[in-house]
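The following comprises the amino acid sequence and a computationally predicted model.
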Amino acid sequence: MGVYNVHERVLTVPEAEAGLLLDGLSGDSDPLWPGRDWPPMRLDGPLASGAAGGHGPVRYTVAAHVPGRWVRFLFTAPRGFHGFHEFTVHPLGPDRTLLRHTLAMHARGGARFSWPLVFRPLHDAVLEDGLDRAERACTGRVARPARWSGYVRLLRRLIG
């Protein structure tokens, strides 16, 4: 099963400011990943090619990092996740930048069921929470905060 999933947010800041959010991933004061409400993103070293880690049961290695612009993670778990997820920064003008997260993978075996039933709803919620954090960090507010669906709240209770 092919999966292509994109989340993005336009931030009213210059590209360099949005790039700092990306470069702070997995750090002690990560401004992007919503680690208070979700399993934190942790790597075994600085955000650089070859660093390994993940969040919760999702594991990956950093395949590439261009500071301020792009970071790509290759999945190593869960079983059946074959592909990557990445954050990219795209300038739209002097004070407008698009922050995008893309997940592209093939779900094989049990992942053909676990992705749509469990991982996708949780993934979508954590990414929207992260984009809210990015918007708040850049502007001091969130115009349209993300809301968890009843299904996401149920999954979070069941997973515990």
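That came through fine. Numbering: from 1, shown residues only.

drop to CA atoms for contacts and neighbour counts, all remaining ones
Fine.

Thought Arg100 was touching Thr88, still the case?
Yes. Here Thr88 reaches Arg100: they are 5.3 Å apart, a contact under CA atoms under 8 Å.

So what's the gap between the helix or strand His85 falls within and the chain middle?
Assessed by DSSP states H and E, His85 sits inside strand 81-93. Distance, stretch centre to chain centre, for strand 81-93: 9 Å (CA atoms, centre = their mean, to the nearest Å).

Excluding chain neighbours, what is closest to Ala77?
Arg59 (4.8 Å; CA to CA, 6 or more residues apart in numbering).

quick one: the strand or helix carrying the one you found to strand 81-93, angle?
Assigned by DSSP H and E, Arg59 belongs to strand 58-66. For strand 58-66 against strand 81-93, the angle by axes from the mean of the first three to the mean of the last three CA atoms, to 10 degrees is 40 degrees.

Helices of the protein, residue ranges please.
15-23, 111-114, 120-139, 150-159 (DSSP state H).

Just say which of those is most tucked in.
Highest mean neighbour count among the helices of the chain (mean count of other CA atoms under 10 Å): helix 15-23, with a mean of 21.

then this one, side by side with the first:
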Amino acid sequence: MQVTNIHKRKLKLPKDQVTVLFKTLATKEDKIWPLENWPAIRFKETLKVGVKGGHGGIRYTIIDIKEGNSIKFKFSKPDGFIGTHEFYIKEVDENSTEITH
């Protein structure tokens, strides 16, 4: 069974300010991950290609990072999760930005 699940949040902030917030992903000061609804996302090292981590029982490896634009993970657990998980930032206009997850 193929599943596609896309979440979007629009922020009334310019992209450069959202990029600063994005750098907090997977830190104790995380301003991006929806901590109110999901277990915290954590990695064994700083965010870079090849680093392993996850949230809850879901595990993945970082396979691509485009500084200030996106980060992409490949699932490794649980069994049967085949595919990717990604965040990307898109400027909507000079005063708003959309984060897609």
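Thanks, I have the structure now. Given the structure is predicted, the values throughout are model-derived calculations rather than measurements.

Mind checking the TM-score on these two?
The TM-score (TM-score structural alignment, normalised by the length of the second structure) is 0.91; 101 aligned residues with a CA RMSD of 1.4 Å.

among the helices of the first structure, which is nearest Gly2 of the first structure?
Ranking the helices of the first structure by proximity to Gly2 of the first structure (CA to CA) places helix 111-114 first, at 9.2 Å.

Where in the second structure does the closest one fall?
Per TM-score structural alignment, helix 111-114 of the first structure has no counterpart in the second structure.

ok, residues contacting that helix?
1, 78-81 (CA atoms under 8 Å, 6 or more residues apart in numbering).

Can I get those residues in JSON lines including neighbour count and distance to His7 of the first structure?
Formatted as JSON lines, those follow (neighbours: other CA atoms under 10 Å; distance: CA to CA, whole Å):
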{"residue": "Met1", "neighbour count": "11", "distance to His7 of the first structure": "20"}
{"residue": "Pro78", "neighbour count": "17", "distance to His7 of the first structure": "21"}
{"residue": "Arg79", "neighbour count": "15", "distance to His7 of the first structure": "23"}
{"residue": "Gly80", "neighbour count": "18", "distance to His7 of the first structure": "22"}
{"residue": "Phe81", "neighbour count": "23", "distance to His7 of the first structure": "19"}
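
got the buried residues for stretch 100-110 of the first structure?
Residues of stretch 100-110 of the first structure classed as buried: 100-108 (neighbour count, 16 or more other CA atoms under 10 Å).

ok, now how distant is the residue nearest the centre of the first structure from Asp37 of the first structure?
The residue lying closest to the centre of the first structure (CA atoms, centre = their mean) is Leu127, at 5.1 Å. Separation of Leu127 of the first structure from Asp37 of the first structure (CA to CA, to the nearest Å) stands at 12 Å.

for Pro67 of the first structure, same thing?
Applying CA to CA, the value for Pro67 of the first structure to Asp37 of the first structure is 26 Å.

which one of these two has more residues nearby?
Pro67 (15 against 9; other CA atoms under 10 Å).

Find the nearest non-adjacent residue to that one, please.
Asp23 (6.1 Å).

Am I right that that neighbour is in contact with Ala48?
No. Counting by CA under 8 Å, Asp23 of the first structure does not reach Ala48; the two are 9.6 Å apart.

for stretch 86-98 of the first structure, which positions count as buried?
86-91, 96-98.

and Leu158 of the first structure, what pairs with it in the second structure?
Aligned partner of Leu158 of the first structure by TM-score structural alignment: none.
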